[in-house]
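Q: Starting from these lines, generate the structure:
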Amino acid sequence: MTMRARLAGVVAGGALALFTGAVLAATGGTAAAAEDPTMVDLRQSDVTADDPEFDLGSGNCEEKLDQGADEDIWVFVWPGNAVEELVSLTLNFDTDGDGTADTTLTESDATPTLDNGTLKVWVSTPAGWTLVDGTSEVIGAPAGGKFNLTHSCAGTSEGPTPTPTPVPTPSEPGEGEGNGNGKGGGNGEDDESEEGGLPVTGIQVGGLAAVGAGLLAAGAVALLAVRRRRGLPAELTEPIEG
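A: Just a heads-up that it's a prediction; the model follows:
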């Protein structure tokens, strides 16, 4: 290779190097090496959606205005405009109130949104869950080094109202119920007297009178027969009229 050819190659290589350097400078060097994700923790812990510090009230989160009564809305923000991308998100919840996280939501459960260039996401959970803690991986670095629960909207769902047990209406007196002494209800007009004997009826009085008259007549006949046998005066032998 001649000296001229060698010089031409050197000039061409230098020109390529200058062009590549200019491109890298214009793109901030991203072509040389990708930025590694930054691990960022959630600032809040052990908080419920109805916490007065965060709760805006059911249906007041603009992220989901059609919020259901049985769901809580949680909105998170990475402060500042330096975070370019959310790589991963882990939110741990306690669903049964025992103080231990038992359910995890991730970035696939979150809906991203932007607020004047600031990265935000929101998630929905059944009403009553407790947010235990959270972590994330992002490209960039948020102000303060943590991401925040910016606000929430607690649901208003309550338990079903129990149906009252009907109370039976007491029966009125005299409607066929007993009066407590084994006799039927009523005004007591048919009850027999409990102090005296049985009442004397007209039939019983007439029977006694007839028996008495018969006994008197039989006695008179017997007396007349005896007197006749003894020879008593006639006026004494006349029958006694009843």
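Q: all contacts plus neighbour counts: C-alpha atoms, from now on.
A: Fine.
Q: This structure: helices as residue ranges?
A: 3-26, 202-230, 234-237 (DSSP state H).
Q: would you turn those into CSV with mean neighbour count and distance to Ala32?
A: Listed next are those as CSV, based on neighbours: other C-alpha atoms under 10 Å; distance: least, C-alpha to C-alpha, whole Å:
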stretch, mean neighbour count, distance to Ala32
helix 3-26, 10, 7
helix 202-230, 12, 136
helix 234-237, 12, 170
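Q: want to put them side by side, so please do this one too:
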Amino acid sequence: MPQRRRVARAAVSTAAAAACLTLATPAWASSTVPLHSDHEGKTAANFSEQKCDDPKFDNLPAGHDGWHFVLPTNGAGDFESLTLTFSAGIAGTVTVNVPDPTDPYTDFLSSTGGRNPQVKHAYVFTPAGWTLVDGTATISGEADRFNLSHTCPGTPVTQSPTPTPTQTPTPTPTESDSESPNPSVTPSNSGGAGGGDSDDEGGLPVTGAAATTIALLGVGLIGGGATLLVLRRRRDNITFTS
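A: I've put the predicted structure just below:
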């Protein structure tokens, strides 16, 4: 009977000790760890490990790079969030938060699966050509750093430049073009005995010889008219007297 009591007391003492150890074990507090320094300043295209057959990259959009970050398994805890800084060329510096509640398909965390899942993976999709400058991760535990596991480089999308419309040069007016011709007609000069040129539209120049001929014709017509007048009077006289 005393022996049974000693065994029972030993069992109770062992259970109590285990309970005390469980209560004394502290819960893992959140901590912040940096990105591995060897992985800073990298583009997806020049990173040493490239693996596009990762199933998580199946939905990688065209013209984008895929980034896979991991928390070393020898450290305790899981990813809670990441803050990554990228250089986007002329667009400047861009900060990417993981997970991104506004776009859970491009910046997200992933667990290891299995019976004891752990959130050891993080994925980020960025426009192709960005450079990973640095980053930090908040984890539920302790670790020295987190790493860039591998990348899937995309092809940058190039846009055809809009053609600049060509302008037809305006011809420079010459001196002859700038002077407008005088549409007026120079009045004809009245010709005397010596004659002159006539600029009347459709007229011909009248020379001195032509003027003399016209004058003679006029005199002849006048003389012929006078002769006819005399003959008519004579005829009238003859008719009257008879």
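Q: After superposing, what score do the chains get?
A: Overlay of the two chains. TM-score (TM-score structural alignment, normalised by the length of the first structure): 0.50; 186 aligned residues with a C-alpha RMSD of 5.1 Å.
Q: Do I have it right that Thr118 of the first structure meets Val83?
A: Yes: with contact defined as C-alpha atoms under 8 Å, Thr118 of the first structure reaches Val83; the gap is 7.5 Å.
Q: hmm, back to that, export the helices of the first structure to TSV and tack on distance to Asp72 of the first structure?
A: Formatted as TSV, those follow (distance: least, C-alpha to C-alpha, whole Å):
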stretch	distance to Asp72 of the first structure
helix 3-26	45
helix 202-230	93
helix 234-237	127
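Q: I'd like to know which of the ones you listed is closest to Thr38 of the first structure.
A: When the helices of the first structure are compared by C-alpha to C-alpha, helix 3-26 sits nearest Thr38 of the first structure, at 23.2 Å.
Q: so who does the aligned residue in the second structure for Ile73 of the first structure touch?
A: Structural correspondence for Ile73 of the first structure with respect to the second structure (TM-score structural alignment): Gly66. Residues near Gly66 of the second structure by C-alpha atoms under 8 Å, 6 or more residues apart in numbering: Ala44, Phe57, Leu60, Tyr123, Val124, Phe125, Thr126, Thr151, Cys152, Pro153, Gly154.
Q: how about 6 Å then?
A: Val124, Phe125, Thr151, Cys152 (C-alpha atoms under 6 Å, 6 or more residues apart in numbering).
Q: swap in Thr90 of the first structure?
A: Leu105, Thr106, Gly134, Thr135.
Q: Then Asn81 of the first structure?
A: Gly117, Thr118 are the contacts of Asn81 of the first structure under C-alpha under 6 Å, 6+ apart.
Q: That one and Gly117 of the first structure: what is the separation?
A: Distance, Asn81 of the first structure to Gly117 of the first structure, using C-alpha to C-alpha, to the nearest Å: 6 Å.
Q: one step back: ok, which of the helices of the first structure comes nearest Phe147 of the first structure?
A: helix 3-26 (30.6 Å).
Q: quick one, strands of the second structure?
A: 30-34, 42-43, 64-70, 79-87, 93-98, 107-110, 121-127, 131-140, 147-152 (DSSP state E).
Q: What helices and strands are in contact with the first one?
A: Using 3 or more C-alpha pairs under 6 Å, 6 or more residues apart in numbering; DSSP states H and E, the elements in contact with strand 30-34 of the second structure are strand 131-140.
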